[in-house]
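Asker: I need the structure of the sequence given here:
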Amino acid sequence: MRPRLSRSLVSVMLASAITLTGCSTAADGDTRSGQPRAGGTLRLGLDYDPVCLDPQQSALGQSLDIGRQVVDSLTDQDPRTGKTVPWLATSWKSDKRATRFTFTLRPEVTFSDGEPLDAKALKANFDAVHRLAAASSRGAVYLSGYRETRIDGPLTATVIFSTPNAQFLRGTSTVSLGLLSPRSLARTPQERCTGEIRGTGPFTLGTYRANTSVTLNRRPGYDWGSPLWARPGGAYLKSVEYRVVPENTTRSGSLSSGQLDVATAVAPQDTERFTGGGFALLRRTGPGVGLALYVNSARPALSDVRVRRALQKGIDREAIAATFLSSPKLAASSVLSSTTPDYTDLGTHLGHDPAGAKRLLDAAGWRPGPDGIRVKDGEQLRLDAVFVRQQSLELVQQQLKEIGVRLELRPLTISRFPQVLGSGKYDLSLQSANRADPDVLTTVFADQSPVSDRALRADLNRASASADDAERERIFGLAQTRLVDDAHVLPLNEVEVTVARSDRVHGLGLDASNRLLLQDTWIG
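Answerer: Modelled structure (predicted):
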């Protein structure tokens, strides 16, 4: 029966989450055009290779979108209200300190390799994520302070933490804490990355050809979907083919010519062509940390808060949003996007003030050199920014040059990017982090980025540990202000993720973290 009532590297700004508006689990709500039909293969274009298909290890949006079809979660999060609802767990309870969480599992659920979902399997999953540690890009953060999972009965288990962990329950709705079969967990991390994983989800992994394609197949007998889905039983689609098409123009052209049914990460200049005429364009601002330059304040020049604040004032966010997104309204107004719970509007703190920026640099001892680039102790104020997709950085480069800062752009491959972040040998990094929870601030700025303010990191950890909603909101609000005012992060713009689809495609959906959902999708 359907339940009555969902220290590691953060995801880089590569993720092409497919998002859209609608009424039920953010589905596109166009089933009025006909009755749903079973069968068919959905051809979906990705802008990047998923690299690692194991959602417990990967933080890349493409991988998590695929994993969401294969792996179910203990709970789900309503994208409209933020409320946590049952899924594979029919019920749960926690102590007042948020150190113990007891889950009762839905009976008769199986992994696609035939193993049962029971308390032993639940324990095996949380133990495995804990062992992965830094290799678990997000799951290990949700399990901060994990001590053990105690088996209380065949379908009941208690997850125990040594310190309060209020973010854990909401984390159980994410695909990063989605459940894999014990046989999958026995595989090596590399084997799991290449597709040796089995979940309880409505699809199973078929083939993975690196940098080319990933296929999924409908799982027969599936009947335990999230209560937020329109269809709790098996998927309509017979199969899904993800095709890796990095070039924006090629991906859009493939949709126009009928070679693809869905194209993700549609470029702003291509949006008009998919409004009508047999296509539909779907948009939604993603929750979490928007597109931003994370500041490595361990670097000599950036250890001076006056330099960091000058960079903050030197950036014209409205010009960036107007130029690259065709909408000044998407200019960043905080470190969190406006769709994230507990977002604090800091738009007045992020105004473009080049004169103020120059005064700060003067006060910090950086004087204009012959070519306009500032100099101190014989060294130019030269910074580098690492990125995988540079997006608006050329304009940022021009804006910072106006205040006397030379910004050098250093492109990296997907695999090289986390290595450079781990080495600390960079000044700025272009990233974002998609998550419908203010705890993303703790994940990014307390656990991962080199924020120099220890008190700020401690406050973020305290907010994530607190079970008091009002206290969490207060601390996260103050933290957003300090992150911006002390320029530990340079917000650029909100991320309006887009997808274009043929009007033959119906029922696309996404979860609260903007992970693509294909359970209700059908081809007319």
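
Asker: Going by C-alpha atoms from here, please, whenever you check contacts or count neighbours.
Answerer: Will do.

Asker: which residues does Ser449 contact?
Answerer: Applying C-alpha atoms under 8 Å, 6 or more residues apart in numbering to Ser449 gives the contacts Tyr294, Val295, Asn296.

Asker: Just the ones in helices from these, please.
Answerer: Using DSSP state H to define helices, no part of these is located there.

Asker: Any chance of those in TSV with distance to Leu409 and neighbour count as columns?
Answerer: Formatted as TSV, those follow (distance: C-alpha to C-alpha, whole Å; neighbours: other C-alpha atoms under 10 Å):
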residue	distance to Leu409	neighbour count
Tyr294	14	24
Val295	14	24
Asn296	15	24
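
Asker: The structure of the following sequence is requested for comparison with the preceding one:
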Amino acid sequence: MHDIAFAWPPGQLTADPRLAHNGISKTYARQVFENLVDIDPVTAQLRPWLASAWSRPDPLTVELTIAPCGRFSDGVRLTADLVRNSFCDIMTDLAGSTPLPSAVAALTGLSAVESRGETVVFRFERHNAAFLHSLAGVNLAVSKPSAGDMRLGTGAWVPVDAGCLANGRDRLQFYAGYDGLADVRAGATGGFLTAEIHNPGISYGLCPNVSRGALADPRIRRALSLLIDRERLRPILQSCGYSGASSVLTPTALHHLDCSAQLRHDPATARWLLDAAGAEGLRFEVVFNSSFSPIDAELLAAVADQWGDHGIELAVCDVDFGELRSRQQTGAYDFRFFYYTAIDPDALRYQFAVDQRNAMCRTERDHLDDLLDAQLHCADPTERRKLVHDIQRRIIHDGLWLPIGNVRTVVSHRPDSVSRLALDAEGLARFTHL
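Answerer: This next block holds a predicted model:
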């Protein structure tokens, strides 16, 4: 048995694909569980996986034909009935879960799942424009229950121990840390081969809690964005292959809009907005965990210096996972600093809508929520694109997201242990050649 050690700094491995939310959990789940469809990471086009074909006979119906070759790790053949059960389990098991799982958000509007021969039929109360792209995400991977809380997948790898997978020839061990003996690592490593992807989704940025103090005033939020000189941040970003953000969505996400003009460095306008708001003695805190990126602490320190030049204090608070999760759930922060990888712009609704994750802690529904709902339910691709563009403009105008950079995921691997490795559209490593 060939052992492969995969070192990934953030811990908190979650084995259930439906609840996997961090990089190591999603990468682990990706080896065990497969999806109905896949996405080409270069072209963003859908391609077959467990389903051999799919169609939308009408805006409220999606039909997928299940390929005959799939089997779960216990030898049970994959059928349309079992696919139906997998999705019914999501709607039943995760109902009421907090924070809201992306698997639940992706099924917005779903009223029924049916099996008809080897075809699975998804019926919606309202059109879900993101659904087919969502089907490719690891959180909607096909699974079935097993003993205890375990779920089985149809992938080549099978769990054999805590954080350890096997495929009959190789063992893949996930663990937290930077052990020099690791065969695969997050990030670039000298002498290793690398796979990389410029992440689609929401850019790396500052997310304000608009329910707290001065951040409730959109003039102050907008001023804070205008006080960021993003050009001066570029060398820090480029040091690990990131680029400067030009919008809420990254350039590799569907329907990205270049909003560089809105993100200009404009201290004069910022000062006018702060004076109009009567803002004095502003002090904020940003919470983050430095394991997610090698440069986030440096970036935030640079932003703090820039705001400090204008008498605004930003305390940079690097917290552990437990505290970060607690603060996210309770809203105990002024700013969070994060990014989110997803090919479809419905990621905006999932993270920002009042009735979804609501990362901004908005207190009541407004026109932004109407736009976020409208883009999901819009069946016309051209009109949906316009809606997503309007959403990005509005979020930046109202200071609801302060974009900083576009993330690049890099995974390095020792060539004598893992000769080839690829990253998918979610930035997840795939060991399909072993």
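
Asker: still on that earlier bit, nearest to Thr102 of structure 1 among the contacts of Ser449 of structure 1?
Answerer: The closest of the contacts of Ser449 of structure 1 to Thr102 of structure 1 turns out to be Tyr294 (C-alpha to C-alpha; 37.1 Å).

Asker: and the nearest residue to that closest one once chain neighbours are set aside, what is it in contact with?
Answerer: Ranked by C-alpha to C-alpha, 6 or more residues apart in numbering and with sequence neighbours excluded, the top spatial neighbour of Tyr294 of structure 1 is Val489, at 4.7 Å. Residues in contact with Val489 of structure 1, defined by C-alpha under 8 Å, 6+ apart, are Ala292, Leu293, Tyr294, Val295, Val335, Leu483.

Asker: unless I'm mixing things up, Ala465 of structure 1 is touching Phe168, no?
Answerer: No. Using C-alpha atoms under 8 Å, Ala465 of structure 1 is not in contact with Phe168, being 9.1 Å away.

Asker: For stretch 164-173 of structure 1, grab the matching residue range in structure 2.
Answerer: Under TM-score structural alignment, stretch 164-173 of structure 1 corresponds to residues 127-136 of structure 2.

Asker: now the matching stretch: how far from the chain's centre is it?
Answerer: A distance of 15 Å separates the centroid of the chain from that of stretch 127-136 of structure 2, by C-alpha atoms, centre = their mean, to the nearest Å.

Asker: if we can go back for a sec, out of the contacts of Ser449 of structure 1, which one sits closest to Phe111 of structure 1?
Answerer: Once C-alpha to C-alpha is applied, the member of the contacts of Ser449 of structure 1 that ends up nearest Phe111 of structure 1 is Tyr294, at 39.4 Å.

Asker: Can you list the buried residues in the lengthiest helix in structure 2?
Answerer: If you go by DSSP H, structure 2 has its longest helix at helix 381-397. Residues of helix 381-397 of structure 2 classed as buried under the neighbour-count rule (16 or more other C-alpha atoms under 10 Å) are 384-385, 387-397.

Asker: Among these, which one lies nearest to Leu263 of structure 2?
Answerer: Ile396 (7.8 Å).

Asker: For the buried residues of helix 381-397 of structure 2, could you give me JSON lines that also reports distance to Pro48 of structure 2?
Answerer: Compiled in JSON lines, the buried residues of helix 381-397 of structure 2 are given as follows (distance: C-alpha to C-alpha, whole Å):
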{"residue": "Arg384", "distance to Pro48 of structure 2": "25"}
{"residue": "Arg385", "distance to Pro48 of structure 2": "25"}
{"residue": "Leu387", "distance to Pro48 of structure 2": "29"}
{"residue": "Val388", "distance to Pro48 of structure 2": "27"}
{"residue": "His389", "distance to Pro48 of structure 2": "29"}
{"residue": "Asp390", "distance to Pro48 of structure 2": "32"}
{"residue": "Ile391", "distance to Pro48 of structure 2": "31"}
{"residue": "Gln392", "distance to Pro48 of structure 2": "31"}
{"residue": "Arg393", "distance to Pro48 of structure 2": "35"}
{"residue": "Arg394", "distance to Pro48 of structure 2": "36"}
{"residue": "Ile395", "distance to Pro48 of structure 2": "35"}
{"residue": "Ile396", "distance to Pro48 of structure 2": "37"}
{"residue": "His397", "distance to Pro48 of structure 2": "40"}
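
Asker: Gly351 of structure 1 is in contact with Ala319, isn't it?
Answerer: No. If you go by C-alpha under 8 Å, Gly351 of structure 1 and Ala319 don't touch, sitting 11.4 Å apart.

Asker: Could you find the counterpart of Leu88 of structure 1 in structure 2?
Answerer: Leu88 of structure 1 maps onto Leu50 in structure 2, by TM-score structural alignment.

Asker: how many neighbours does its match have?
Answerer: Leu50 of structure 2: 23 surrounding residues under other C-alpha atoms under 10 Å.

Asker: thinking again about what came up before, out of the buried residues of helix 381-397 of structure 2, the closest to Ala182 of structure 2 would be?
Answerer: The closest of the buried residues of helix 381-397 of structure 2, once distances to Ala182 of structure 2 are taken by C-alpha to C-alpha, is Gln392, at 40.5 Å.

Asker: in the stretch 151-300 of structure 1, which spans are strands?
Answerer: For the stretch 151-300 of structure 1, the strands defined by DSSP state E, counting those that start in this stretch cover 156-161, 203-209, 213-218, 239-244, 262-264, 279-285, 288-295.

Asker: Columns distance to Leu330 of structure 1 on top of the ones you listed, output as a markdown table?
Answerer: Output for those, formatted as a markdown table (distance: least, C-alpha to C-alpha, whole Å):
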| stretch | distance to Leu330 of structure 1 |
| --- | --- |
| strand 156-161 | 39 |
| strand 203-209 | 35 |
| strand 213-218 | 32 |
| strand 239-244 | 28 |
| strand 262-264 | 19 |
| strand 279-285 | 9 |
| strand 288-295 | 10 |
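
Asker: closest to Leu311 of structure 1 out of these?
Answerer: With C-alpha to C-alpha as the measure, strand 288-295 is the member of the strands of the stretch 151-300 of structure 1 nearest Leu311 of structure 1 (10.0 Å).

Asker: What residues in structure 1 pair up with the longest helix of structure 2?
Answerer: Going by TM-score structural alignment, helix 381-397 of structure 2 lines up with residues 469-485 of structure 1.
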